[in-house]
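> structural data only, the sequence is not supplied:
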């Protein structure tokens, strides 16, 4: 499935979802060999740019996400929905797809 392409504007994730700006792919090896798109590793690191309001617990109280905008995160390799905003690659992920916050 091709990534969804959006124009300028605000994208506000819902529930426990978050928007992550994908880190750029390595296009060249350490030895200087250029890699075609098919040989490049899919990035698993990015920066959170927007977060949803969180989920509700059994009592109906909103539970905020542990991740916040500006955090650098490590996420599951094949998680999320790819979106392109103004030519920049993003992933729309659920909080459970985040493996760690990178300090």
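All right, it came through fine. Every value quoted in this text rests on a predicted model; they were computed, and no experiment measured them.
> CA only for contacts and neighbour counts going forward, please
OK.
> next, the contact list for the most centrally placed residue in the chain, please.
Closest residue to the average C-alpha location of the chain: residue 20 at 2.8 Å, with CA atoms, centre = their mean. Contact analysis of residue 20 by CA atoms under 8 Å, 6 or more residues apart in numbering lists 46-50, 90-93.
> end to end, how far does stretch 72-89 reach?
15 Å (CA to CA, to the nearest Å).
> the structure to be compared is supplied as follows:
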């Protein structure tokens, strides 16, 4: 599970597990993989210590909203995760 990530991001970086993209529309039409939008919501699974004089405000377990093209995708234990700066996070929801 991504909740057990043992990696610790540096400085103000945050590791986020993106929410899966929607498979169907409200009307029941199945969306093909090529037409799916990138998710913009996710769960924070690891947080760095922050910069000097700037503590990190998000914490592990927070549900967040981030920019469509924010972060860098990487694989960890078979899970697709994102690593991004805290400033790329738009809101805690």
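Okay, I see it. Just so we're clear, the structure is a prediction, and the values are computed from it rather than from any experiment.
> TM-score for this pair?
TM-score for the superposed pair, counting by TM-score structural alignment, normalised by the length of structure 2: 0.88. Supporting figures: 90 aligned residues with a CA RMSD of 1.5 Å.
> thinking again about what came up before, what's the residue nearest to the centre of structure 1 aligned with over in structure 2?
Using TM-score structural alignment, the partner of residue 20 of structure 1 in structure 2 is residue 16.
> any idea how far residue 63 of structure 2 is from that match?
Using CA to CA, residue 16 of structure 2 is found at 9 Å from residue 63 of structure 2.
> joint contacts of those two?
Counting by CA under 8 Å, 6+ apart, the residues touching both residue 16 of structure 2 and residue 63 are 42-44.
> so how far is stretch 36-52 of structure 2 off the chain centroid?
4 Å (CA atoms, centre = their mean, to the nearest Å).
> hmm, back to that, most neighbours, which of the shared contacts of residue 16 and residue 63 of structure 2?
Most neighbours among these, by other CA atoms under 10 Å: residue 44, with 24 neighbours.
> to which residue of structure 2 is residue 52 of structure 1 aligned?
The alignment partner of residue 52 of structure 1 in structure 2, by TM-score structural alignment, is residue 48.
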